[in-house]
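Novice: Just to be clear, the model below is a prediction. Sequence and coordinates:
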Amino acid sequence: MDHSKTRLPAITLAALGVVYGDIGTSPLYAMKEVFSAKHGIALNPANVLGAVSLIIWSLIIIVSLKYVALILRADNRGEGGIMALMALALASVTKQSRWYFPLMVVGLAGTSLFFGDGVITPAITILSAIEGLEVATPALVPYVVPAACAVVIGLYSVQRRGTAGLGRWFGVFMLAWFGALAGMGVVNIAAHPGVLAAFDPRYGLAFFVNNQWLGFVALGAIFLALTGAEALYADLGHFGKKPVRLAWFGAVFPALVLNYLGQAAVLLNNPAAADNPFYYQLGQWSIVPLVALSTIAAVIAAQATISATFSVVQSAISLSFLPRMKVLYTSDKEIGQVYIPLANWLQLAIVLLAVTGFGSSDNLAAAYGIAVTITMLTTTILTFFVIRYQWRYNLLLCWAATGFFLAIDTAFFVANSLKIAHGGWFPLVMGAVMMTVMLVWRTGRKAVFDNLQQHAIPLGAFLESLFVSPPLRVPGTAVYFRAEGDGVPHALLHNLLHNKVLHEQTVFLTVMNRDIPTVPRDQRIELSDLGHQCLQLNIHYGFKDDRDIIGALEQAGSMGLHWELMETSFFIARQTVIPVAGGRIPAIWEGVFAAMSRNARDAAEYYKVPANRVIELGTQVEI
């Protein structure tokens, strides 16, 4: 992505608002969770300095080195995120390779758990922000959960309108937020400058030596300071590498380090602040303003996660891992800003379940880390295949680069896995459900394709025989949707059988889904003449591209395709999937896939074809 010097500050500011909302709100709960009574870590100077040292060095190693220095380089034509990385890793091996299916499963596991993280993030950030009211006065404790639910409902209710108008203010506010974090940190460090010793990594090592098993268990809480690191990579396509890196090193990293050091100083000066050190940083007078400030920051962090969820769902649909859903574009200027109603309301319901079911950020913290650590593990594994088989780096260098991060990711994963029984099961169950749905859909679609291929009639031979004794030609253009690698469309066979006519101009349209984010406009259309005024039109789309068939046909007009919308009919075969005994997919999933297929979004609407120009013809497919 090309950023001029004049645009770079604005883009960097925007990246602050979108990319760093999640990790930027981690100070609300990370230190509080480390010294929670359930972990049994004594609140003494050695442990405080040790915990902050581990947080600082985790930010340096995992975020600065792993994500900012290494993984941001593994972009898929400028696009980031687990789906883009999976597509890049799969492209590095052939479909016949023994690594293809395992890599797909690894990528789907990371994607599935991202959905779990997408539920926990809004719940914990909004709850932890509003819990500041408990510090102000215990009388407000009963109102924390209802207030959090009200904020969540309000946030999801406005998603249909998009964030184009508010987005410009997110960066401005988050800059103020990081300034506040840094300012509070400086004030408290000045009162207790000894906390600067935490930059010495030996304090972190001593934390494990002194606390042994309890220290390892606390690693799961320390990891909360890293949640949101995946967003650096996931939002790469929106901003580019340079703005993301500038925002991290110029504002986010210094502010986070200063605030964690400041909270450590607060704990050393006032051990009673351990129940919520963030809200004790400036004294009693600041609690209500900080609650208001934190709630806005939490809403922005949640909004970034919600938008990312829509983006991942859109990519999964395009890559045929999820059935078609209604996708609305909320901005005329930004194609990446989408709203998916089904995903929005499902996520709202689950977030409300998490807020009311867990009831506090302390309880949600146990559920938080496990999904993120597995996503980080999958990212590291996929990155190895990219740098080894795409970039052709030396094997020893690849093992050294990814092995180092894999060891740290594994340590965080094991520490977080101890929390499965205490809430970690929640995102794991959601991830398992999502992964099952994606695998069933992918497997079912392949079974449908194999069935159609088995009975396919080669198009070239069919047309040759058809025009030996041609049918009656009627005025206008007929567009027949034809699957990639398929033979004669079933809709054409039905039309010839029942109506016994062929349109004057017949276009066979094939949508080619590519494993890249976007296809350049000048590479999107391929038009070939099959003779007898029959044409084959191939339209190439990346997994981030808007599926707009009418727009593609208009583009094909410059290549010789002459058509008028009101004289064009679009023939689409509606497939009814019939489960049969001994089918191509396990019997337990046949009915599930058939139900998903029946409820998938109508192809005409998904591809933006006017409903009054569509003719649907049914066909049954056994699996």
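Specialist: Cool, the structure landed.

Novice: going forward, measure contacts between C-alpha atoms and count neighbours the same way
Specialist: Noted.

Novice: Strands along the chain, start to end?
Specialist: Using DSSP state E, the strands assigned to the chain run over residues 328-329, 338-339, 472-481, 501-513, 525-531, 534-541, 568-578, 614-622.

Novice: Presented hereafter is structure B, for comparison with structure A:
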Amino acid sequence: MEAAYGFSITIAMMMTTVLLSYFLRYKKKWNLYLVMGILLLFGLIESSFFVTNVVKIKERWMFLFFELLIFLVMYVWYNARKINNRFVKFVEIGKYTALLGELSRDEGVPKFATHLIYLSKANQRVHIEEKIIKSIFSKKPKRAEVYWFLHINRTDSPYSLSYQVLELVDDQVIKVSINIGFRLQARSELYFKKIVQELVANKELNLHLRPDGASKYNSEPDFKFIVIEKFLSVENEFSFWEGLLLNGYFLLKKIGQRDEKAFGLDKSDVEVEQVPLVYQPAEQITLQRIGQ
């Protein structure tokens, strides 16, 4: 048992060393040779522990399957996310602001929500995911009084909590970035509603309704959060290994924590929208017509 415990500690130390090297190189911008030296030094020390425990682990060989499972999960998650991120396209919001304003004023289209909020991963203030634009305009356009694009940024400072507002179209198209410390719970909906209250109180935002954003028929403002989730399209045609990788990734996402819970959104205010991921579309399809 001691050998298995030591083996587990050694694996954890190796993973920590790799993460530390990545942090020093890409976050702190340390010199490459200095980072490589640190990685080599710790790697030699941890390798000696690894070899020592591998010799002993033969008495607890079942433990190897547990370690292998952990490694396999990490491998699938990392590589499948790389594939998934290749299909994330960003566009400039400015190209669509006029169209968003026109849709907002078009009373011929049924109103979807007063405040329509999309969660965005775009770090650039003027960028937005292309899939969000498609979600608004494709099929049944989603008309709203105000379009919000909400970006959650996790900071290295443990307890920081701040926000930035970029108003692209007056009272109609607004992007908000919330900076949340890594030790704080991501209660995004609560923070967002607080920001709206502050904007109204400072007279930076005119909701055309009551001062609190409510209507005379309802004491609560009408907020609708859209969470876009991908699924593997049936149009895909890929190799066995790619299929195993991507199917494993989406299985982990299915059994893992939902995005709305991870971001701290109230289920009653959330609508989950499914969009297909076409990674390798089938090209050769032969259909034979028979009869009349």
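Specialist: Structure received. On a predicted model such as this, the values are computed, not experimentally measured, just so you know.

Novice: that older thread, I'd like to know which of the strands of structure 1 is closest to residue 269 of structure 1.
Specialist: Across the strands of structure 1, residue 269 of structure 1 has its closest neighbour in strand 338-339 (47.5 Å, C-alpha to C-alpha).

Novice: What range does that closest one cover in structure 2?
Specialist: Per TM-score structural alignment, strand 338-339 of structure 1 has no counterpart in structure 2.

Novice: just how off-centre is that strand within its chain?
Specialist: 13 Å (C-alpha atoms, centre = their mean, to the nearest Å).

Novice: Also stretch 506-523 of structure 1?
Specialist: With C-alpha atoms, centre = their mean, you get 23 Å for stretch 506-523 of structure 1.

Novice: How about stretch 254-267 of structure 2?
Specialist: Going by C-alpha atoms, centre = their mean, where stretch 254-267 of structure 2 is centred and where its chain is centred differ by 11 Å.

Novice: Just the buried residues of that stretch, please?
Specialist: The neighbour-count check on stretch 254-267 of structure 2 (16 or more other C-alpha atoms under 10 Å) flags 260, 265 as buried.

Novice: Run through the helices of the stretch 351-500 of structure 1 in chain order.
Specialist: Assigned by DSSP state H, counting those that start in this stretch, the stretch 351-500 of structure 1 shows helices spanning 361-385, 395-417, 425-454, 459-466, 490-498.

Novice: other SSEs contacting the longest one?
Specialist: This points to helix 425-454 of structure 1. helix 100-130, helix 361-385, helix 587-599, strand 614-622 (3 or more C-alpha pairs under 8 Å, 6 or more residues apart in numbering; DSSP states H and E).

Novice: okay, the angle between the third one and helix 425-454?
Specialist: Meaning helix 587-599 of structure 1. In terms of direction (axes from the mean of the first three to the mean of the last three C-alpha atoms, to 10 degrees), helix 587-599 of structure 1 departs from helix 425-454 by 80 degrees.

Novice: Helix 587-599 of structure 1 vs structure 2, mean deviation?
Specialist: Compared with structure 2 after the fit, helix 587-599 of structure 1 shows a mean deviation of 2.5 Å (mean C-alpha distance after the TM-score superposition for structure 1).

Novice: Now do that helix: distance to the chain's middle.
Specialist: Helix 587-599 of structure 1 has its C-alpha centroid displaced from the chain centroid by 25 Å (C-alpha atoms, centre = their mean).
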